[in-house]
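Chemist: everything below, folded, please.
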Amino acid sequence: MLDVVILAAGKGTRMCSNKPKVLHTIAGKPFLQHVVDRSRELDADNIHIVVGHGADSVRAEIGSENISYVQQTEQLGTGHAVKQALPQLQADSTVLILYGDVPLIKSETLKNLVSQVGEKSLGLLTVNLDNPSGYGRIIRDQDGSVVSIIEHKDANLEQQKVKEVNTGVMAVRSQDLQRWLPQLNNNNVQKEYLLPDIIAMAKAEGMSIETAQPAEESEVLGVNNRLQQAELERIYQVNMAKDLLAQGLTLLDPARFDCRGTLKVGKDCLVDINCVFEGDVTLGDNVKIGPNCHISDAVIGDDVEIKSHTVIENAQVGNNATVGPFARLRPQAELNEGAKIGNFVEIKKAVIGKGSKVSHLSYIGDAEIGSDVNIGAGTITCNYDGVNKFKTKISDGVFVGSNTALVAPINLGENVTVGAGSVVTVDVKDNDLAVARTRQRNISGWKRPVKK
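Modeler: Presented below is the predicted three-dimensional model:
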């Protein structure tokens, strides 16, 4: 059995924010959610989050699915925090203790740590730092066995030279915690009940302290201020870029790439600089994405070109389609094979048929457009009367002239032609020409106004 206890009660004063520290984000996801996700990858039987400052906000953001919350009314140290969770722990479980502001920890590292726990041993995650200042030092005996952890403020000059430090992450049997935590005292510089003090208790009982280390130092870095948050964001994004490059994605500059969700890529895809991906995005084969695009919760087919400064949200783009530059696909936009959406075009809750074109300066909303339709520049579907939305249906082969307003609800039959500058308010039958504009008047002798 595995219980995970995540410490998330701190205010995070150095973040200079009204928001609890653990709700600030890396890759668009709260620090704490990253830690919860790693816990779930371990198939933890129970996840317990110790909350304090902003507890209601934390509960609302993270939710309660397979999670129990424990209140720490006073922040009196890490040992005191874990002690609050003791009544929730299963008697025969292994307890993994994590931190809500350490978002880059990997599940493989945690699995290795948990495997160190036995009847006469506990697991301790350590790391070697070039600059260990501020961290508790790992003190070993002549045989290399861990005997204690000395906090930086309590360490003497010789102990401060030790490079191996405590990350705070531990795996311990529940029954041992139940015995040790009530014995903690606050006889230290910080006047806090410190979790690392259980190491000395374990040694006194003849238990061994088995250590594990992360593959990368960044896994155990915590966030205390905005600078550290920015540094971890870059580390996360670089690691994401490396994974995608290994999968065959071409990134013209991996340092100018952001993924705040999941990105699945086919073969021979290319992504230019400053592109942001959010939510769940899937790219087919041979997709080319120009610079400065923002794509979220979208499925992109094969051989698609998305030109620069395009925004796509909750939309589908079919094979061989072209989108942009400066286009926007809003939720429920669906482009079929070979469709073309040009510059300064906005599509919302509309289906664009096979081979159809909306090349520039148009708005198509709440519409169903057939195959091989050409929508002229400046065309809009007038779908909203201020209260309700109405649908525009355009059949195959329609040609709509520039600067046309299609007032929904309206149906244009097959092969209809709409004259430029028309305001179309009634249905048009197959093969008809619709012209709806006032007759032009030319006034002779017209004199322009002169500024007085």
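
Chemist: make it CA atoms for all contacts and neighbour counts henceforth
Modeler: OK.

Chemist: can you list contacts of stretch 122-137?
Modeler: Residues outside stretch 122-137 that contact it (C-alpha atoms under 8 Å, 6 or more residues apart in numbering) are 113-117, 138, 149-153, 155, 159-160, 162-173, 207-214, 217.

Chemist: show me what contacts Glu278?
Modeler: Here Glu278 is in contact with Gly28, Cys259, Arg260, Gly261, Thr262, His294, Ile295, Ser296, Asp297 (C-alpha under 8 Å, 6+ apart).

Chemist: wait, a strand at the fifth one?
Modeler: Yes. With DSSP: H, G, I helix; E, B strand; the rest coil as the criterion, Thr262 is part of a strand.

Chemist: and it, how many neighbours does it have?
Modeler: 15 (other C-alpha atoms under 10 Å).

Chemist: can you pull the contacts of it?
Modeler: Counting by C-alpha under 8 Å, 6+ apart, Thr262 has contacts Phe277, Glu278, Gly279, Asp280, Val281.

Chemist: ok, now with 6 Å
Modeler: Applying C-alpha atoms under 6 Å, 6 or more residues apart in numbering, we find Thr262 in contact with Asp280.

Chemist: same thing with the fourth one?
Modeler: Going by C-alpha under 6 Å, 6+ apart, Gly261 touches Glu278, Gly279, Asp280.

Chemist: to compare against the first, here's the next sequence to fold:
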Amino acid sequence: MTAPIAAIILAAGKGTRMKSDTHKVLHPIAGRPMLLHLIDSVKALGAAREVVVVGAGREQVEAVVTPLGAETAHQAEQLGTGHAVLQAKTALAGFEGDVLILYGDVPLVTTATMRRMVERLHGPDSPAVVVLGFRPADPGAYGRLIVASGDRLSKIVEYKDASPEERAVTLCNSGLMAVRGADLFALLDRVTSDNAAGEYYLTDIVGLANGDGRVAAVIETGATEVAGVNSRGELAALEAEWQQARRARAMVEGATLIAPETVWFAHDTVLGRDVTIEPNVVFGPGVTVADGVTLRAFSHIEGATIASGATVGPFARLRPGAVLEADSHVGNFVELKNAVLGKGAKANHLTYLGDASVGAGANIGAGTITCNYNGFLKRKTVIGEGAFIGSNSALVAPVAIGDGAIIGAGSVITRDVEPDALAVTRPETLKKQGWATTFRATMKARKAAK
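Modeler: Have a look, this model is predicted:
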């Protein structure tokens, strides 16, 4: 492909069936707004321009896409898909290339499919329009693509207008198109609203192109790739489809998923080889896992980097900024936030490490916490290499524990501890022989007297 590519992404619909204050196209799949899934695929194609057509809730959409370099065009009135695409005419004035027409609520169209559409546009017969078709399990009320011969598209017919023979056709219209930029707006300018709905239909350009003696062509893809989202139920269904495909890819690439259906990935999860993931592990965005890592059951991991040989969980939580170096261990009911656990270091039980650096080989006892927040400021705790932190200790930041130091169990540490020193803060143990026997006898007598 040598011609530049522009994408017009329609995102002006109100999405009332979502019952949400969040714009429909900004609802997430795998932790990323579905519109941005689509824009990522467009950018991977090498598109020169992206124009997002906005309408209701435009401020929300503009705030998300403008920082990514996308342009917006406003559709003030909802007068049909043809009218929506026409709103990009000013933005693309003078553009000489190919135009993809996409939908913000159809987020899983791949770069490969977009490329096939554009390549077909440059076939030997030089079609004016290429339409993306699919064959759903239940064609239902989808518009049908009527093919004359080969992949030559003779017309698009809405279900309500179709004859019984046309309704028997299983090839359906996704609504996605590729059109030569030189043809698109010239065709749209000829589309009328002379129909029952009084709207300008994008699909009418196929008939106009055929009437001009030009070619309209169709290529096919799978139904999942062009599935749209109009409700919370459809969003959940598409999330499930995405997750199923991602799990399969993870296993093909060398990860072991003990119970694949229970593992939930984010859009950007990176896994190395020989990673073992036990049941009910959930990934938030921003996670990178190196080779040979074990992620035990019921762990939640977000914004974390995990080096080779590390073990996480079960029931662990890694929050943004957590870094586990090689062969480190995080165990049950341990939480890390903006903390580095050094090579071979261990925090195996009931621990919170926030805004902390833990040196190689250190051992963090059960119940240890770094007291990193005083209600106003976050402070850092530094634990040296080979240090041993006794159980139920509280390290009040800012504080540094030297290499090889030992903190006695139950201590509250508010000052730096030198390397190889012992620090213990706890009161003397008071013992009174026989006190418990006397106490029980006294309480029994009081209870009997009532």
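
Chemist: returning to what we had before: quick check: ChimeraX command selecting the buried ones in the contacts of stretch 122-137 of structure 1.
Modeler: To isolate the buried ones among the contacts of stretch 122-137 of structure 1 in ChimeraX, judged by 16 or more other C-alpha atoms under 10 Å, type:
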select :113,114,116,117,138,149,150,151,152,159,160,162,163,164,165,166,167,168,169,170,171,172,173,207,208,209,210,211,212,213,214
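
Chemist: in helices, which of the contacts of stretch 122-137 of structure 1 appear?
Modeler: Among the contacts of stretch 122-137 of structure 1, the residues falling in helices (DSSP state H) are Leu113, Val114.

Chemist: what about the counterpart of Thr126 of structure 1 in structure 2, distance to Gly150 of structure 2?
Modeler: Here Thr126 of structure 1 is matched to Gly133 in structure 2, going by TM-score structural alignment. Here Gly133 of structure 2 is placed at a distance of 14 Å from Gly150 of structure 2 (C-alpha to C-alpha, to the nearest Å).

Chemist: quick one: which of the two has more around it?
Modeler: Gly133 (24 against 8).

Chemist: which element is the more buried one on?
Modeler: Assigned by DSSP states H and E, Gly133 of structure 2 belongs to strand 129-134.

Chemist: so how many other residues sit close to the counterpart of Lys161 of structure 1 in structure 2?
Modeler: Aligned by TM-score structural alignment, Lys161 of structure 1 pairs with Ala168 of structure 2. Ala168 of structure 2: 11 surrounding residues under other C-alpha under 10 Å.

Chemist: how near is Ala168 of structure 2 to Arg135 of structure 2?
Modeler: Applying C-alpha to C-alpha, the value for Ala168 of structure 2 to Arg135 of structure 2 is 12 Å.

Chemist: kindly report the same for Gly222 of structure 2.
Modeler: Applying C-alpha to C-alpha to Gly222 of structure 2 and Arg135 of structure 2 gives a distance of 7 Å.

Chemist: the more surrounded of the two?
Modeler: Legend: neighbour count by other C-alpha under 10 Å for Gly222 of structure 2 and Arg135, higher for Arg135 (19 against 12).

Chemist: grab the nearest non-local neighbour of that one.
Modeler: Excluding its sequence neighbours, the residue lying closest to Arg135 of structure 2 (C-alpha to C-alpha, 6 or more residues apart in numbering) is Leu171, at 5.0 Å.

Chemist: then Ile199 of structure 1?
Modeler: Ser148 (5.6 Å).

Chemist: ok, that neighbour - contacts?
Modeler: Ser148 of structure 1 neighbours (C-alpha under 6 Å, 6+ apart): Ile139, Ile199, Ala200.
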